[in-house]
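Enquirer: Let me see the structure of the following:
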Amino acid sequence: MEWLGGVLDAEGYEVGRQILQRGVAAIYLIAFISAINQFPALLGENGLLPAPRFIERAGKRAGPTFFRWRYSDRLLLAVCWIGVGVAALLVIGIPQSGPPWLPMLAFLTLWALYLSVVNIGQVFYGFGWESLLLEAGFLVAFLGSNEVAPPFLVLLVIRWLVFRLEFGAGMIKMRGDRSWRDLTALYYHHETQPMPNPASRFFHLLPKPLHKAEVAGNHFTQLVVPFFLFAPQPVAGWAAVIIIVTQAWLVISGNFAWLNWITIVLAFGAVPDSFYETLGLTIAPAYSTTPVWFAAVVVLVTALIVWLSRQPLLNLFAKRQLMNASFNRFHLVNAYGAFGSVTKVRYEVIIEGTADDGAPGSRWEEYEFKGKPGDPSRMPRQYAPYHLRLDWLMWFLALGSDGGWFTPLLVKLLQADPKILKLLRYDPFNGERPRYVRARMFRYRFSTREEKRANGLWWMREEAGTLVEPVSLRAVQRR
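Expert: Now for the predicted structure:
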C-alpha cells in the first residue's frame, strides 16, 4: 500500500497545514467565547428566543444536537467551555504533535459541539459563516498530525470550499443587483454594510472611479481567480495570494464577523512551502510513513465530499441561486454568498427609554449598542472576527426583518434584564427599570469631510418615523 501514501501525500504544504489547523481552531475559540457571552441572554432558558421552546417545537427537525434530550444554560456553558479548551490546545499545537487520530478527534469534537449550538441557535445563528466554520472544522480534521505529510486530497477539497465561497459570492452578486453589474455597488456598500468599522467612512469617501475599480477587481477575484486554485503550482499559490489580499482588504474596511478571516485561513491551504522558502525560510519536516488506516479514511471522506457536492455544484449555475444554504443537517458542503443585493440607504432603529410618564415633554434616553451605529459622534469600532449577534439582527430589523425577537427585547429592557443589558454598550438607566420604551427609525449617512471638520460627527442622521410607540411593560406583555 506504499503507492497509496505516495499518491495522497503532499509534502510541500506543511506551513499551509499549520495555518489551516491553528487558524480554524482560533476561530472556533472565538465562536465558543461568543456563545458563552451571548447565547444565554439571546437563546437561553430566559432568553429572547428560548432554546428549550424551540427544541420542544422543532423536535428532530432541529438537526443533530446534544441538547435534544435536555437543555439548560449550565449545560450550554459546559459545552462551550469544553470547546474553548479543545480549541486552545489546537491553537497551541499540542494534539498535532501526536498521532494523526489525535487532531482528527479534537477537530471532530469542535465540529460536533458547535453543530449542537448552531442547530438550536435559530435566527441568531442563521449566518452563512456558521456553516462555513462547521464545514471547515470537519475538513481540517483530516489534515493529519506533524507525524505524516498533509493529505493532498484534503487540501484539494479545501480548495473546493474556497472555490464555492468565492465563485458563489461572485455569481450571487452578478445575478442579484444591477449595481454590481454597473460597478456602482461601492458607492453605497461601505456606508450601508451591517456594521461599519473605523476605516469604513474613509473607504466610503474614496473617489467614485476608484470604487468602480474596486468592484471590477472584486469580480475578477471571485469569478476568474478561483478556477486557478486547481491549476499546477505556482499558479494555484498565486491565485490563493490574490484571494488572501482581497479578503484582507475586506477585513480592513468592515466588520463581517469571521467570514473574511476564515477565508484567508482556508486560502493558505493552496500556498506551497516553496513560496515561503523564497523568503529565506527553511522548511524541512520529517514525516513517517502514512498509516494505511489514515489514508483509507482520507479517501472515504473525500468520496463523501464529492457525493455531497452535487447540489452545491448545481446551485452555482442555477438561475435562482441559493445563498448561504445547507443541503444536509450536518452543514457539510454548503452554498455560500454575500450581499447579492446592496442596500442604497442606511436606516437604524434607535431604542429609547424614559423614567417619566411617556407623555409629550418626557425626557427620552438612548440605549447604545456596542457595534451598530447610534450616537452620531461615536467612531465605529472594530469587533470582527468577534460576532455581535444582537447588533447584526438590529441591522436586519431596520430592513424590515424581525424574526420574533424584538418585542421580547423590549420586554427585557423594561425589566432591566442584566443579561441583556450586558450585551449593550450603554444603559442610560444604570440598571434601573424605565417606565416606557419606544423605537424610532433614523436615516444615517457618513458625514462629509467638511461636516466632520465642522462638528466632529461621524454620522449625520434624520428621523424617518416611529417603529414602536411608547409602551410600558404591562402593555407590551399583553401583545
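Enquirer: use CA for all of it now, contacts and neighbours both
Expert: Will do.
Enquirer: what element comes up after the helix or strand where Ala236 lies heading to the C-terminus?
Expert: Assigned by DSSP states H and E, Ala236 belongs to helix 235-253. Next along the chain after helix 235-253, taking DSSP H and E as the criterion, comes helix 259-267.
Enquirer: got the angle between that following helix and helix 235-253?
Expert: 160 degrees (axes from the mean of the first three to the mean of the last three CA atoms, to 10 degrees).
Enquirer: thinking again about what came up before, can you give me the buried ones in the helix holding Ala236?
Expert: Residues of helix 235-253 classed as buried: 235-244, 246-247, 250-251, 253 (neighbour count, 16 or more other CA atoms under 10 Å).
Enquirer: Output the contacting helices and strands for that helix.
Expert: Secondary-structure packing of helix 235-253 (3 or more CA pairs under 8 Å, 6 or more residues apart in numbering; DSSP states H and E): helix 208-223, helix 259-267.
Enquirer: let's see it at 10 Å
Expert: When contacts are defined as 3 or more CA pairs under 10 Å, 6 or more residues apart in numbering; DSSP states H and E, helix 235-253 sits against helix 152-176, helix 200-204, helix 208-223, helix 259-267, helix 273-277.
Enquirer: This protein: strands as residue ranges?
Expert: With strands called from DSSP state E, the chain shows them at 346-354, 365-366, 368-369, 424-426, 436-446, 459-471.
Enquirer: this one next, for a side-by-side:
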Amino acid sequence: MEWFSAEGYEFARQVLQRGIAAVYLVVFLNAAAQFPALLGEDGLLPAPRFLARIRGRGIPTLFHWHYSDRFLLAVTWVGAVVAALLMAGVPQAGPWWLPMAAFLLLWGLYLSVVNIGQTFYGFGWESLLLEAGFLAAFLGSDDVAAPVTILWAFRWLVFRLEFGAGLIKLRGDKVWRNLTALYYHHETQPMPNPASWFFHHLPKPLHRVEVLGNHFAQLVVPFFLFFPQPVASIAAAVVIVTQLWLVLSGNFAWLNVLTILLACAAVSDAAVQAVLPEIQFAAPDAGGTPAAFAVVVGGVTLALLYWAWAPLKNLVRRDQLMNASFNRWHLSNAYGAFGSITRHRDEVVIEGTNDPPGPQARWQEYEFRGKPGNPHRMPRQFAPYHLRLDWMMWFLALGSYGAWFPVLLQKLLAADRRTLRLLRRDPFGGRPPRWIRARVYRYRYSTPAELRRERVWWVREPRGILVDPVEGPGPGRIPS
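Expert: A predicted model of the protein is given here:
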C-alpha cells in the first residue's frame, strides 16, 4: 500500500484534522447561541414552517424527523463535544474508522443545520466547511499515513476556492480590472474590524499594489499547489500570507481561517522543518495501511472525481456561478466572493421611542454587535465567530429586503428576550418601546483629522426612512 500513502505529510494531516475540528467547534457554539432566535420555533424565519414547505423534496436533514429548539440544541452540543475531542486528537489515537466516524458525524449534523438555515445560512463558507469536514473524515488515524488522494482533494478544494474567487473578480466589477477595488472595499465590506479604518487610509498606490497581489495570489499561485515540492509548499505559503492579510483587515467569519488550514494540505514535513528544524514528526508506517481503509478511500476518491466535473465546468463558464452547490450534500461546490464592490456604505439603523412620533420625539438606537452604528464606536473583531444577523443587516442596506426584517421589528416591539440577546445594546432595558422605525444612513470613514478632533470612526448623514414608525402594544411591560 505504499503507493496509497502520502509520506512526509504528517504536519498537514494534524493541522487539517485538528484545525477543521476547531472550526466545527466554533460553528456549533454559534448555532447554539443564535439559531433559536433566528430560526427556532418562534424565530425570525421559523424552521418548522420551512420544513413543512420542503417535505418530500429530498433535502437531507435530521430535522425532517423532528424539530424543536431543544433538539436543535442537543444536536449542536453533541457536535461541539465531538469537535472538541477531535481537536484534542482523541479519536485519531484509535483505529482508522474512529476519526472517520467522528468527522462524518460532524458533517452530517452540520449539514442538517445548514439545510434548514435558509437565508441566515446561505453563505459560501457553510459549504466550504461541509466539504472540508467530509474530506477530513478520510485522512486516517495516527497509525496510518494520510492517503495521497485525499490530500490532492484538499488541494483541489483550495484551487477552486482561490481561482474561482479570482475569476469572479475579473469577470465582475471593473474596479478589480483597473486595480481600484480597495479604494472602496475596506470601507464598504460587510463588517469592518479594528484595523479596517487604517487599511482604508493607506496610500492609493499601495491599494493598487494590493489588488495586483490579490490577482497573482488567486489567479496564478493556485496552479503551483499541484507542483512537486518545495514549489507546492511555497504556493501554500503565499495563500496563507494573503489570507492572513484578510484576517487582519476584516471580519469574514471562518472563511480566511479555514482557507489557511486547507492550504496546509500542500505543506510537506520537510518544508516545515526547513523553517523550524526543531520540530520532528513521527512518520506512520506507510506499509501498514489496512486494506479496508484503502478500499473506503478508493471509493470516496472515485466519488470526488465524479463530483469535480460540475465545479470544473463552472470555472470556464462566462456566467460563472458564485457560492453554488451542485449536489444536496454540499460536496460539489463553486466558490467566490466580492465579484462586485459597492462604492458607498449605507446602514439601516433601528430606533424606538415611547413618545408620539413627531419632531419632538426622542428616538433611541438599538446597537448591533458588529455592524457600524454609533460613529464613536471603534469596529470590533469577531471572526471566526459569525454574527449572522449583522451580516443580514448589511445585505438589507444593499436592497435585499427579506421576510425576516418585519418580524425582527415586531420582536423588538415586544422586547423578545432571545432577539435582544443578539444585539449589543437595547436602549429600553428589556422593556417594549411604544414605537419603532428603521432609518437609512450613509456612512463613510472619518478622516484622520476628524478622528483626532471628534473621536469618531464614522461620519454619517441621514438618507431616508426604510420603515415608517410602527406602533406596539405599549411600554412598561416586560414580557414573560
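Enquirer: about what we covered before: Serialize the helices and strands packed on helix 235-253 of structure 1 to CSV and add fields for mean neighbour count.
Expert: Formatted as CSV, these follow (neighbours: other CA atoms under 10 Å):
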stretch, mean neighbour count
helix 152-176, 22
helix 200-204, 20
helix 208-223, 17
helix 259-267, 23
helix 273-277, 15
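Enquirer: out of these, which comes closest to Val411 of structure 1?
Expert: Proximity to Val411 of structure 1, assessed across those by CA to CA, is greatest for helix 259-267 (32.0 Å).
Enquirer: And that closest one against structure 2, how far off on average?
Expert: Its matched residues in structure 2 lie on average 0.3 Å from helix 259-267 of structure 1 after superposition (mean CA distance after the TM-score superposition for structure 1).
Enquirer: so that helix matches what in structure 2?
Expert: Counting by TM-score structural alignment, helix 259-267 of structure 1 pairs with residues 255-263 of structure 2.
Enquirer: Can you give me the end-to-end span of stretch 397-411 of structure 2?
Expert: 20 Å (CA to CA, to the nearest Å).
Enquirer: wait, Val467 of structure 2 sits on Gly352?
Expert: No - between Val467 of structure 2 and Gly352 there is no contact, the gap being 11.9 Å when judged by CA atoms under 10 Å.
Enquirer: What distance do you get for the aligned partner of Phe163 of structure 1 in structure 2 to Phe50 of structure 2?
Expert: In structure 2, Phe163 of structure 1 lines up with Phe159, judged by TM-score structural alignment. According to CA to CA, Phe159 of structure 2 stands 34 Å off from Phe50 of structure 2.
Enquirer: Tell me the spacing between Leu38 of structure 2 and Ala32 of structure 2.
Expert: Distance, Leu38 of structure 2 to Ala32 of structure 2, using CA to CA: 11 Å.
Enquirer: what is the orientation angle of the helix holding Ala236 of structure 1 with helix 152-176?
Expert: 50 degrees.
Enquirer: what angle separates helix 235-253 of structure 1 from helix 208-223?
Expert: Using the same axes, to 10 degrees: helix 235-253 of structure 1 against helix 208-223 is 140 degrees.
Enquirer: For burial, what's the neighbour tally of Val297 of structure 1?
Expert: Val297 of structure 1 is flanked by 12 other residues according to other CA atoms under 10 Å.
Enquirer: With distance to Pro385 of structure 1 as added columns, please give the helices and strands packed on helix 235-253 of structure 1 in JSON lines.
Expert: Shown next, in JSON lines, are these (distance: least, CA to CA, whole Å):
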{"stretch": "helix 152-176", "distance to Pro385 of structure 1": "17"}
{"stretch": "helix 200-204", "distance to Pro385 of structure 1": "16"}
{"stretch": "helix 208-223", "distance to Pro385 of structure 1": "21"}
{"stretch": "helix 259-267", "distance to Pro385 of structure 1": "7"}
{"stretch": "helix 273-277", "distance to Pro385 of structure 1": "26"}
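Enquirer: Give me the most central residue, structure 1.
Expert: By CA atoms, centre = their mean, structure 1 has its centre lying nearest to Trp129, at 3.7 Å.
Enquirer: Run a quick neighbour tally on the counterpart of Ser127 of structure 2 in structure 1.
Expert: Alignment note: Ser127 of structure 2 maps to Ser131 in structure 1; criterion TM-score structural alignment. Using other CA under 10 Å, Ser131 of structure 1 has 25 other residues around it.
Enquirer: Kindly report the same for the one 3 residues further on.
Expert: Counted with other CA under 10 Å, the neighbours of Leu134 of structure 1 add up to 26.
Enquirer: mind checking how far it is from Ser116 of structure 1?
Expert: From Leu134 of structure 1 to Ser116 of structure 1 the distance is 11 Å (CA to CA).
Enquirer: Leu183 of structure 1 now?
Expert: Distance from Leu183 of structure 1 to Ser116 of structure 1, by CA to CA: 41 Å.
Enquirer: ok, now Ala213 of structure 1?
Expert: Ala213 of structure 1 sits 42 Å away from Ser116 of structure 1, going by CA to CA.
Enquirer: ditto for Ile305 of structure 1
Expert: Going from Ile305 of structure 1 to Ser116 of structure 1 by CA to CA gives 21 Å.
Enquirer: swap in Gly254 of structure 1?
Expert: Note on Gly254 of structure 1: its distance to Ser116 of structure 1, by CA to CA, is 29 Å.
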